[in-house]
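Enquirer: Let me see the structure of the following:
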Amino acid sequence: MLLALGASAGLIAQEWRGRGPLVKPTRIEVRDGATLAQTATQLEQAGAIYSADRFRLYARVLGGSAPIKVGEFRIPARASAADILKLLQGGRTLQRFITVPEGWPAVLVKERLDAMKELTGTVDAPPEGSVLPDSYSFERGDDRAAIIARMRDAMTNYLANAWAQRKPGIAVKTPEEALILASIVEKETGKPSERRLVAAVYSNRLKQGIMLQADPTIIYPITRGKPLGRRILLSEVRARNAYNTYAMTGLPAGPICNPGRASIDAVLDPADSRALYFVADGTGGHAFADTLEQHNANVRKWRAFRAERGI
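Expert: Below is the predicted model of the structure:
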């Protein structure tokens, strides 16, 4: 009799604390109002436990009195029944992430949020330049508008802190102007080592009243920040609108993308340089020049580089 009881206790302990039947990780969603019995049935159907009935019994006897939490949970492969219950009681829900890369325009942020089927609610594209590029965590069922609000709060806070530490004598006069110029710097170079130099070029031009002549400001009114997919037309270079810096002096009417932290920092602390020009150098970076004569020489080198490669 004692041996039989001991064997039964051993089997119970093995099924409760031993390796579970789940072959690979899976996800379980516990909806608001779901009971332990309903959740146990889900677990059995997913192959995470051997028996829903026995899971409920063991949970009541061995698992404590804490209730299970609402949310989406990732169940590891071979997790024991005891560990699964502990996971559900602890409320460590599955975290998902949405990433906004540096330089993305608002329309792409909206499209990315719309594509996340785990989210709820509808949302308009946020104001251009108002969200801080980063990775943001969310849970299934979160509201799209709430996530955009977090992105916008992150940008507001970062810009305010960066502005408070700005270098004296910079070209921009307000945080809003800094954001606009940072969006141009973001679009003009993807090379971290030259961001502050690009910022210096545009800062010098602003201070001297020279047109910025930034190609991305031509493209923005046409595509709202999406890739143009072709060469810029002469008519587009000459177009007069609120953004084209080939047709006006000063900054465009607003940001042309959502700039990242590094581009904001570069505008608020540009390199100590007199450069007024830059052109691609064939290495993924740019050649900078203080004078038009130097710039024209760099342009000739760039054209020769392209010609050699049949571009």
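
Enquirer: When you work out contacts or count neighbours from here on, use the C-alpha atoms and nothing else.
Expert: Noted.

Enquirer: quick one, what contacts the most centrally placed residue in the chain?
Expert: Centroid-nearest residue in the chain, with C-alpha atoms, centre = their mean: residue 100, separated by 2.2 Å. Residues in contact with residue 100 (C-alpha atoms under 8 Å, 6 or more residues apart in numbering) are 109, 132-135.

Enquirer: Can you go through these and name the buried ones?
Expert: 109, 132-134 (16 or more other C-alpha atoms under 10 Å).

Enquirer: now the other sequence, so there's something to compare against:
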Amino acid sequence: MRRIFLILFVLVLLSGLVGGGWALREYRAFLDRPLIEQGTARIWLPAGGTLSTVVGDLERLGLTRSDWRWRLLGRQQGVALAAGEYAVDPGMTPAEWLSRLADGQVVRHRFTIIEGWTVAELRAALARDSRLRREAGTLAEETLMARLGCACPAEGRFLPETYFFQRGDSDFDLLSRSHAALNETLAAAWQERRDGLPLDSADELLVLASLIEKEARVAAERSRVAGVFVRRLQRGMRLQTDPTVVYGLGPEFDGRIRRVHLRTDHPWNTYTRHGLPPTPIALPGRAALDAAAHPADGDALYFVARGDGTHHFSATLAEHNRAVDRYIRGRR
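Expert: This next block holds a predicted model:
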């Protein structure tokens, strides 16, 4: 009998050793095996989610099996998981991915506000971005700006840049950051402005920068365009810039400016009114704000588009009219 028990004990021991060896090999292979070979997968871990939550998502994507190996790895690493969206990159092992979750290395998305957009174009682009939670989309502009702490028109009050965010952030979060960036950049531009500008406030600098943004398509011309506008303001001349007319027309503009548009008075029509428009007409970028604060010296009082993105600058009306004949009427 004792011999039988000894044989059984040896068999059980051998079975355990064999099973343990198999389990060890399986676990090591699991640790070394990439979750994904090509492409990238995205996993969302909600607040309060656990390791089994995300491993279940991985299993549903066919990337792993939710079994004892993940439970053992979780106990070994002893991590607390942070909520958010996580990427599974090619070649990433289970331990590497779990470390990413523990470190809170969430996916960062980007949203770019384009220089020269109107605030309406900005809000339309935000509404199309499904990665952002809706919070500001239905707010009237006055309500939106009040929530941002600014008793001002919304136009021009958001700085064009690329902003990074994570899934779950709201459109209001992004607008708030952009508005704060604009305020900081505008304050710096106003503080560092050239002496003698015909501007009474930073708000007027912002308006001027928006005109420069819409007129100067070539970076090298921003300060020259700013110089023309500043000299015209100093001499009491009307600015006579087409983008202000287009802005005032709003949805009625069909893509072509006609003489009737230039003669139709409205607050933004710089052909019928002196001085700056009452509000910005677009979102100016850092370069346009800098150009408004540091316009180029010179004697040019006019400019006309050549049709290639650049302008011909003129010091006299006679020279300007010849340029118009060449570049505008000649094209027609």
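
Enquirer: before we move on, the earlier item: which contacts among the contacts of residue 100 of the first structure does the second structure share?
Expert: Of the contacts of residue 100 of the first structure, the ones still in contact in the second structure (both residues aligned by TM-score structural alignment, their matches' C-alpha atoms under 8 Å) are 109, 132-135.

Enquirer: picking that back up, nearest to residue 55 of the first structure among the contacts of residue 100 of the first structure?
Expert: Checking the contacts of residue 100 of the first structure against residue 55 of the first structure by C-alpha to C-alpha gives residue 135 as the nearest, at 37.2 Å.

Enquirer: which residue sits closest to the equivalent of that closest one over in the second structure, ignoring its sequence neighbours?
Expert: Aligned by TM-score structural alignment, residue 135 of the first structure pairs with residue 162 of the second structure. For residue 162 of the second structure, ignoring the flanking residues on the chain, the nearest one in space by C-alpha to C-alpha, 6 or more residues apart in numbering is residue 112 at 4.1 Å.

Enquirer: wait, what's in contact with residue 53 of the second structure?
Expert: For residue 53 of the second structure, the contacting residues are residue 45, by C-alpha under 8 Å, 6+ apart.

Enquirer: Report whether it is found in a helix, as I expect.
Expert: Yes. Using DSSP: H, G, I helix; E, B strand; the rest coil, the assignment for residue 53 of the second structure is a helix.

Enquirer: show me what contacts the residue lying closest to residue 141 of the first structure once chain neighbours are set aside?
Expert: Distances taken as C-alpha to C-alpha, 6+ apart put residue 119 closest to residue 141 of the first structure, at 5.0 Å, once the chain neighbours are dropped. Residues in contact with residue 119 of the first structure, defined by C-alpha under 8 Å, 6+ apart, are 113, 139-144.

Enquirer: And residue 300 of the second structure? What does it align with in the first structure?
Expert: In the first structure, residue 300 of the second structure lands on residue 275 (TM-score structural alignment).

Enquirer: what's around its match, how many residues?
Expert: 21 (other C-alpha atoms under 10 Å).

Enquirer: which SSE is residue 98 of the first structure in?
Expert: Using DSSP states H and E, residue 98 of the first structure sits in strand 96-99.

Enquirer: Would you mind finding the match for residue 116 of the second structure in the first structure?
Expert: By TM-score structural alignment, residue 116 of the second structure lines up with residue 103.

Enquirer: Would you check that its match makes contact with residue 258?
Expert: Yes. Counting by C-alpha atoms under 8 Å, residue 103 of the first structure touches residue 258, with 5.1 Å between them.

Enquirer: Give me the more crowded residue out of the two.
Expert: Neighbours were counted for residue 103 of the first structure and for residue 258 using other C-alpha under 10 Å; residue 258 has more, 31 against 24.

Enquirer: ok, now which ones touch the closest residue to the more buried one other than its chain neighbours?
Expert: Leaving aside its sequence neighbours, residue 258 of the first structure sits nearest to residue 129 (C-alpha to C-alpha, 6+ apart; 4.1 Å). The contact partners of residue 129 of the first structure, taken as C-alpha under 8 Å, 6+ apart, are 105-106, 179-180, 183, 255-259.

Enquirer: rerun that using 10 Å as the cut-off
Expert: By C-alpha atoms under 10 Å, 6 or more residues apart in numbering, the residues touching residue 129 of the first structure are 103-106, 152, 155, 176, 179-180, 182-183, 254-260.

Enquirer: Many thanks, I have nothing further to ask.
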